[in-house]
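**Q** only geometry, no sequence info:
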């Protein structure tokens, strides 16, 4: 077998909490808190309701059924993973990786909880170690996929491998079983063309729901003897360098956390607008023209009349308009009643796009934008180039991340449970179990 597969198997099967540097374990804590908050915010979106109803209808009969979070109905582990990942993905506010051009955690957390089922007595550090394995495998699969194929595929195409790897680790798979599990996950993973969802935004998003379900199902199949083609994103010689540093270079530390629940490509112009408003006094009604200069892919977030929150999250004009009017963008702002207010649409209609060669060249490693405004009083304002808040080299602070969690969880997670979950980041020395942290969530759901 190729050495890169041996690297992946050895890492996934042998990693212990003691092997993980403190900063990586802390990053895993940040991921967990952020994902739970986004999951809570997305639990009652139309796409999440449809997905949970679908899971209850089609995946509800199982001896190892797991109650869905924020719902309570028991479904099979693949159904739980599917519905949970759809709920997280329905609010585009979860962690990402710039070079992967996508998201791992949205699939990984539901898949991991699906596999553990009601066995939540696991120590938190052991749980986080499983999660670290999922991230490190998934992110390398994403980097490998983007390095070897021409099309830009959605996150489910590669986060499925991380899901399968976590389940295989927990079940103690042999090398052959592990190889088949990630091979099945890659072969059946949803290689959706991501730019289709950018040009025509709908509920399909990053296909993480299918990535999570495929990953869990791939492990089930491999355990039963189903064979899978080798995962070329792991075993191809041309990507061996991406796997040889497992346990030495921690890709999790390269991830970003979103300040707003909209496509990250829309967020650099939001930061540019923030800076201009801090430097100059003007209101929305003072603007005559507003040009966003950015990279090509972001110019395709061009929807100006979104009919729902899914379309709004992939609309740069509407995202910028919401921030300008509210001074923030929160999940509640994605309500059709808010995004279709006259003042939002009027400002969105003023926004035009241009692109720059150096911004295009920097993508995907960085996303740049600047904005130029012409005001009715004759002033012309132009920002410097900006990037999104929360990049790995300028991360959101722990306090900011927890504040985001509290905003997203408000009205969904009881305050006492919010405090326990926030302590995962704010008080990492506390020794606890996953059950102690999430039991309030599960009781509320039931």
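**A** Structure's in. What do you need? Model, not experiment: these values are computed from the prediction.

**Q** all contacts plus neighbour counts: C-alpha atoms, from now on.
**A** Will do.

**Q** which stretches of this structure form strands?
**A** Ranges of strands in the chain, per DSSP state E, are 66-67, 74-75, 96-97, 255-256, 287-294, 351-355, 369-375, 380-382.

**Q** Show me what the longest one is packed up against.
**A** This means strand 287-294. When contacts are defined as 3 or more C-alpha pairs under 8 Å, 6 or more residues apart in numbering; DSSP states H and E, strand 287-294 sits against helix 342-350, strand 351-355, strand 369-375.

**Q** Presented hereafter is structure B, for comparison with structure A:
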């Protein structure tokens, strides 16, 4: 594969690949793959899936700009990063330097629990961590749409493999996985736009390892849940930092992933990981095809029971007033992470499976505005939330649930499902994605929203990621 990365004006000579060891490290293998990945080498289906994720992310970030936690970060970015060439989505007229744009847009994209994830889940959010880094690097360098897509794909292939290798075990120790894995993907994606060679990209991965961060304390605390949004913005910002430092000749440990005191050893309990997954089937098995787009503004593990409940309501003709109790059987993760019956703020409510299911009894979960402060303060929704019981069932995956609805008239209806709309095996089509994008971005400018969607649909032919 030839290197067709976007050009970057680098002042120092870049480190050249030096794979004298008969067994190069995973960081070196991943760096070489990313550097040599040409747009022409990417299958059409992968390109289209990447565009779906990019479209989705621009939409959710634009919508996410309105929230208080987003405005605080935007104010910070404008105060300290003004004068740069990069956009803050949803904030008209704001131009800042690349790290600040990546930070703000990453927070915006994760601001309302609508950004994309991987399925099966391993703690990786491609939209909120990769797209802001790619956008910032493209606006900084003037790179075209093909470069943006290739960079996104390279970053996603690396990030998803690193995340899969962890077996999602860092979260058993209290780490918030997207803040850990996102740095690596963002570093590779940004570095790919900058035109880094294999050696420099391996260094960017090595640097990113020391920038990984994020704790799950927000799931157990009654305060401070805003910080969850920050984890993904920081990952994207860290990717810009790692790539730019690597471009200047800064080095990071080649053994950062599988080596002594490296990522897997430090973050995976009792070595609950598989280093072979770090580089397995690169360029053959495209991880991008595992991207899952959300329909609802809530944690991905709530999507199956929410969709199942809405289907049962439609099929059996009952409403919120008819329900006596709801029981949800699922993986132990539902109980350890999502059994929040008294959420203290909107973030905790969106993270709570009982609350999301209760909300779906009263409101349309397809509309992101349903998950607002009014829902959090609604006595009927709060009471219904307390009536939802979660039960762990051995052998269930996090996406697999059985929902049992007990009605006041004595009937009991149930649905067992491990699939929801948006998963790789049941993806949103472009019409469904357009509907979501329009709900998120139209506001007072429906015409502008439609034009932006169409530009992003043909990103592979565009001279720029977003218009100047």
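**A** Yep, that arrived. Note that the structure is predicted; figures quoted are calculated from it, not measured.

**Q** Report the TM-score for the pair.
**A** The TM-score (TM-score structural alignment, normalised by the length of the first structure) is 0.87; 426 aligned residues with a C-alpha RMSD of 2.5 Å.

**Q** Highest mean neighbour count out of the helices and strands packed on strand 287-294 of the first structure?
**A** Neighbour counts (mean count of other C-alpha atoms under 10 Å) averaged over each of these peak at strand 369-375, with a mean of 21.

**Q** mean shift of that one relative to the second structure?
**A** Mean deviation of strand 369-375 of the first structure relative to the second structure after superposition (mean C-alpha distance after the TM-score superposition for the first structure): 1.7 Å.

**Q** show me what contacts the one residue sitting closest to the centre of the second structure?
**A** Nearest to the mean C-alpha position of the second structure, by C-alpha atoms, centre = their mean, lies residue 125 at 2.0 Å. Counting by C-alpha atoms under 8 Å, 6 or more residues apart in numbering, residue 125 of the second structure touches 115-118, 178, 182.

**Q** What of residue 212 of the second structure?
**A** The contact partners of residue 212 of the second structure, taken as C-alpha under 8 Å, 6+ apart, are 179-183, 235.

**Q** What is the aligned counterpart of residue 286 of the second structure in the first structure?
**A** Using TM-score structural alignment, the partner of residue 286 of the second structure in the first structure is residue 250.

**Q** what's the burial count for that match?
**A** Look at residue 250 of the first structure: counted by other C-alpha atoms under 10 Å, it has 17 neighbours.

**Q** Would you reformat the helices and strands packed on strand 287-294 of the first structure as CSV and include distance to residue 333 of the first structure?
**A** Listed next are these as CSV, based on distance: least, C-alpha to C-alpha, whole Å:
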stretch, distance to residue 333 of the first structure
helix 342-350, 11
strand 351-355, 19
strand 369-375, 23
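
**Q** Figure out which of those is closest to residue 314 of the first structure.
**A** Checking those against residue 314 of the first structure by C-alpha to C-alpha gives helix 342-350 as the closest, at 13.0 Å.

**Q** distance from the closest one to the second structure after superposition?
**A** Using mean C-alpha distance after the TM-score superposition for the first structure, the mean distance for helix 342-350 of the first structure is 1.9 Å.

**Q** In the second structure, what stretch matches that helix?
**A** So helix 342-350 of the first structure sits over residues 379-387 in the second structure, by TM-score structural alignment.

**Q** Measure how far that stretch is from the centre of its chain, please.
**A** 29 Å (C-alpha atoms, centre = their mean, to the nearest Å).

**Q** Kindly report the same for stretch 285-295 of the second structure.
**A** Distance, centroid of stretch 285-295 of the second structure to centroid of chain: 10 Å (C-alpha atoms, centre = their mean).

**Q** What is the end-to-end distance of it?
**A** Distance across stretch 285-295 of the second structure, first residue to last, is 26 Å (C-alpha to C-alpha, to the nearest Å).

**Q** quick one on the thing from earlier: ok, the contacts of residue 212 of the second structure in the first structure: which stay?
**A** On the basis of both residues aligned by TM-score structural alignment, their matches' C-alpha atoms under 8 Å, what survives of the contacts of residue 212 of the second structure in the first structure is 179-181, 183, 235.

**Q** If you rank those residues by neighbours, which is first?
**A** Neighbour counts for those, by other C-alpha under 10 Å, peak at residue 183, which reaches 37 neighbours.
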